[in-house]
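Peer 1: could you work out the structure for the sequence below:
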Amino acid sequence: MSLLRAATRRGKRTLIAAVCAVTIAAGTGGWAAGSAQTAVTGPPPGAAAWRADHSLGVPLPDPATAQPARVARFFAALTGAQRHLLAARHPLTVGNLGGAPIALRYEANSRALAAERDRQLARASDPAGTLQDHQAARKAAARCAGLLAPGRQILAFDPRGRGQIAEVHGDLTAARRTAVVVPGSDIDLATFDRAKDPYGTPTGMARALRGRMAADAPGTRTAVIAWAGYTTPVGLGPDAATGRLAEAGAPRLTRFLSGLAADRIPAPALLCHSYGSVVCGLAAPHLGRTLRDLVVFGSPGMRVDSAAALHTGARVWAARNATDWIGNVPNVELFGLGHGEDPTDPAFGARRVSAVRADGHTGYLAPGTDSLRNFAAIALGRYAAVS
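Peer 2: Sure thing, here's the model as predicted:
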């Protein structure tokens, strides 16, 4: 009887989703093609020049195919001068190459950001450009300059498309407990650390989480990575309702975490917000031991029916507060629309995390919330303290 009731409930939700999809499409004359994003995939710009570089007398590991463990062995066999030479010649490649030494990636990405800043400044004064071109270029140059500020540790940078980036908060190579934050829609180079709604940005979430971890465990060395390494949806258009961009982003997340493992960084807790949980759900079966805990919050679904279907050895946690509008989205997948079951539903099988004091869709890591306290406890491995 319980199985029949569950099937009936799923059938009702499927019907609701179908009605919603048809209503939206009819009301807008179909999905607006202009809102679709082109996913950035593959190795960063400069990969061809890297492959063609024979200055060291040995082939350089292919950034598209070489496993991070092989990359780590390659760099371990080089002298310090050889490593710095490669970072200077190929900053975009080295800066995004999983398995390359962490400090060398910081150095390479500083070079890449400086080059992009200078390129944008040149565009800002190009007489062939329009006023709008000049304004956009000045803003892009200012963003790069901000990321070059002393103390910032940029672990990945790709200027293609809307821009992708990853930043480390804390001493990653010395950390005993680590976490990676994966954001949802509307995040790119321009919004990575915006002042408006800061706890809805990767930078704001990562800073708040590490601050709470440091306060709760002052004797534990910690680091949190804000990872905006995939093309996110813009707004609530078709990209947010389908898994297309998540399917492109999941391999990038998998490779990024494999790179951390190759550099002997402790397996992190992965915190996935909103559409980011769709990315994490698709990546989960491929993460193996590179992951310790998987936390989703404000999730529209993970494109699976249960936590067991994620095929991960990590602990799976889920949180959603009562004021989060995502709770009004039907949790089904139909004709490619929707992302499946609600991870906070007891039937899904995730460990429920309290988020009573969080406000709205982007308030889960705001200071003073029980969700921030709980996420910090998970990242620290203090599971008994999670409410």
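Peer 1: from here on, just use CA atoms for contacts and neighbour counts.
Peer 2: Noted.
Peer 1: now do the strands in the stretch 151-300 of the chain.
Peer 2: 153-158, 164-170, 177-182, 222-228, 269-273, 293-297 (DSSP state E, counting those that start in this stretch).
Peer 1: Leu380: which of these is closest?
Peer 2: Shortest distance between Leu380 and the strands of the stretch 151-300 of the chain, using Cα to Cα, is found for strand 177-182: 5.9 Å.
Peer 1: please state the offset of that closest one from the chain centre?
Peer 2: In terms of Cα atoms, centre = their mean, to the nearest Å, the centre of strand 177-182 is found 10 Å from the chain centre.
Peer 1: returning to that earlier point: would you turn the strands of the stretch 151-300 of the chain into CSV with mean neighbour count?
Peer 2: As requested, the strands of the stretch 151-300 of the chain are arranged in CSV below (neighbours: other Cα atoms under 10 Å):
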stretch, mean neighbour count
strand 153-158, 26
strand 164-170, 22
strand 177-182, 26
strand 222-228, 27
strand 269-273, 27
strand 293-297, 27
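Peer 1: this one next, for a side-by-side:
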Amino acid sequence: MRRFARTLVTAALATAVVAGTAGWASAGSQSAVTGPPPGSAAWRADTVSGRPLPDPARATPSEVARFFAALDDSLALGLVRSHPLVAGNLDGAPLALRYEANRLAVLATGEPRFASLAAPGRQILAFDPRGRGTVAEVFGDLGRAAHVSVVVPGSDNDATTYDRPRAAYTGPAGMARSLRSATGEAAAVIAWTGYTTPVGVGLDTARGRLAEAGAVRLARFTDGLDAVGAPDPVLFCHSYGSVVCGLAARHTDATDIVAFGSPGMRAGSVARLHTDARVWAARGPDDWISDVPNVEFAGLGHGADPTSAAFGARRIPAADVAGHTGYFTPGTQSLKAFASIAAGAGR
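Peer 2: Predicted structure coming up:
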């Protein structure tokens, strides 16, 4: 009888989660992109001046940074040209080398769906064509920035949709551009579509499986920023991206974590995130995410509402935000607050 009751509760929760996310949309389960990028075996088999190359799967970003610091420019550029997919995704490698490596990697795919990423002047910090593709782009001068922010997006984002036309100030690139414009020239903002996101509204959005894989990648990415001397970042985490940030929180050196349009962070309170970062939360008045039940049971749901008083996050005004993706619209209270946080106000 007890097992039957538990089954009923689980079924009810699944129904509530699906209903709360505005209905079931057929979407296949996604396979998370994990591990080192394609070409890693050839990279490991190579050497430079008789020295082995840092293992993409095992070397820390700090070890990668020390390796490149001991190379002259010509040898480093030779590695970029021989192994662009590995060098472009190697956290801890010099920024300029990664930009060039990813330009070459995009061109090498020969695929029109990625071609725009290789346009002159773009600073692509990571690119992986596996699956739907992952990508990270820098807006501003990351090497000299006094402040760095990372935008972590939610569902339906990948390298194939990254440059697709969208409403202004939405999508990872639109959010990043808007935040940098509001923060100023001393800031750099990274649009980090660096994990496999859910597609549509289905079980992937209600579970934490993809977020768990994404959290590992986000933590390593922020370690890579630290290894090249960038300031500790602010994480701006939208929708399902806030689940990723919640799981990564204890493993990053972020100064601030901002959850907006969030279904939950897989923690019951700020204290349960086990982070020294300041934690902020925002939700607009007509954001459909408010209809998602803030529950977590049998692997479904993402827990407490980050905007609730019990959660303990600092509240960000968002009364003039329209919908689920309007938080970076110029003139909104939320963007003004985001820019202030990104610029280090109050630290």
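Peer 1: any chance of the strands of the stretch 151-300 of structure 1 in CSV, plus distance to Glu247 of structure 1?
Peer 2: Compiled in CSV, the strands of the stretch 151-300 of structure 1 are given as follows (distance: least, Cα to Cα, whole Å):
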stretch, distance to Glu247 of structure 1
strand 153-158, 19
strand 164-170, 16
strand 177-182, 14
strand 222-228, 15
strand 269-273, 15
strand 293-297, 17
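Peer 1: relative to Ile326 of structure 1, which of the ones you listed is closest?
Peer 2: Of all those, strand 293-297 comes closest under Cα to Cα, at 10.0 Å.
Peer 1: which helices and strands does the closest one pack with?
Peer 2: Here strand 293-297 of structure 1 touches strand 269-273, strand 315-319, helix 370-379, going by 3 or more Cα pairs under 8 Å, 6 or more residues apart in numbering; DSSP states H and E.
Peer 1: now these in JSON lines, with distance to Arg162 of structure 1?
Peer 2: Listed next are those as JSON lines, based on distance: least, Cα to Cα, whole Å:
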{"stretch": "strand 269-273", "distance to Arg162 of structure 1": "19"}
{"stretch": "strand 315-319", "distance to Arg162 of structure 1": "29"}
{"stretch": "helix 370-379", "distance to Arg162 of structure 1": "29"}
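Peer 1: got the residue ranges for the helices in structure 2?
Peer 2: Ranges of helices within structure 2 are 2-20, 40-45, 61-69, 73-82, 84-88, 95-109, 171-183, 203-206, 209-227, 240-248, 333-342, based on DSSP state H.
Peer 1: can you check which of the ones you listed gets nearest to Ser29 of structure 2?
Peer 2: helix 203-206 (6.2 Å).
Peer 1: where in structure 1 does the closest one fall?
Peer 2: Using TM-score structural alignment, the residues of structure 1 aligned to helix 203-206 of structure 2 are 238-241.
Peer 1: follow-up on the earlier one: quick one: closest of the helices of structure 2 to Pro293 of structure 2.
Peer 2: helix 2-20 (6.0 Å).
Peer 1: most tightly surrounded among the helices and strands packed on strand 293-297 of structure 1?
Peer 2: The highest mean neighbour count among these, using mean count of other Cα atoms under 10 Å, belongs to strand 269-273: a mean of 27.
Peer 1: superposed on structure 2, what's the mean shift for that one?
Peer 2: By mean Cα distance after the TM-score superposition for structure 1, the fitted strand 269-273 of structure 1 averages 0.3 Å away from its aligned residues in structure 2.
Peer 1: quick check: that strand aligns to which part of structure 2?
Peer 2: Counting by TM-score structural alignment, strand 269-273 of structure 1 falls onto residues 234-238 of structure 2.
Peer 1: what's the answer for stretch 79-89 of structure 1, then?
Peer 2: Under TM-score structural alignment, the match for stretch 79-89 of structure 1 is residues 72-82.
Peer 1: can you point out the buried residues in the matching stretch?
Peer 2: Ala76, Leu77, Leu79, Val80, Ser82 (16 or more other Cα atoms under 10 Å).
Peer 1: which one in structure 1 is aligned with Ser155 of structure 2?
Peer 2: Aligned partner of Ser155 of structure 2 by TM-score structural alignment: Ser185.
Peer 1: what's the burial count for that match?
Peer 2: Using other Cα atoms under 10 Å, the number of residues around Ser185 of structure 1 comes to 17.
Peer 1: I'd say it and Gly237 touch.
Peer 2: No - using Cα atoms under 8 Å, Ser185 of structure 1 makes no contact with Gly237, being 10.3 Å away.
Peer 1: how near is Gly57 of structure 1 to Leu78 of structure 1?
Peer 2: Noted for Gly57 of structure 1: a distance of 12 Å to Leu78 of structure 1, by Cα to Cα, to the nearest Å.
Peer 1: these two - which one has more neighbours?
Peer 2: Applying other Cα under 10 Å to Gly57 of structure 1 and Leu78 shows that Leu78 carries more neighbours, namely 12 against 7.
Peer 1: quick one: that one from Ala64 of structure 1, how far?
Peer 2: 21 Å.
Peer 1: please apply the same query to Asp345 of structure 1.
Peer 2: 39 Å.
Peer 1: neighbour count winner among the two?
Peer 2: A direct count of neighbours by other Cα under 10 Å for Asp345 of structure 1 and Ala64 places Asp345 higher, at 14 against 11.
Peer 1: which residue in structure 2 lines up with the more buried one?
Peer 2: Under TM-score structural alignment, Asp345 of structure 1 pairs with Ser308 in structure 2.
Peer 1: tell me how far that match lies from Gly331 of structure 2.
Peer 2: Distance from Ser308 of structure 2 to Gly331 of structure 2, by Cα to Cα: 25 Å.
Peer 1: same question, Leu79 of structure 2
Peer 2: On the measure of Cα to Cα, Leu79 of structure 2 and Gly331 of structure 2 end up 45 Å apart.
Peer 1: what's the answer for Trp43 of structure 2, then?
Peer 2: Between Trp43 of structure 2 and Gly331 of structure 2 the computed distance is 48 Å (Cα to Cα).
Peer 1: who's more crowded, those two?
Peer 2: Trp43 (21 against 12).
Peer 1: the corresponding residue of structure 1 for the more buried one: what's it in contact with?
Peer 2: Matched by TM-score structural alignment, Trp43 of structure 2 corresponds to Trp50 in structure 1. Contacts for Trp50 of structure 1 (Cα atoms under 8 Å, 6 or more residues apart in numbering) come out as Leu60, His90, Thr93.
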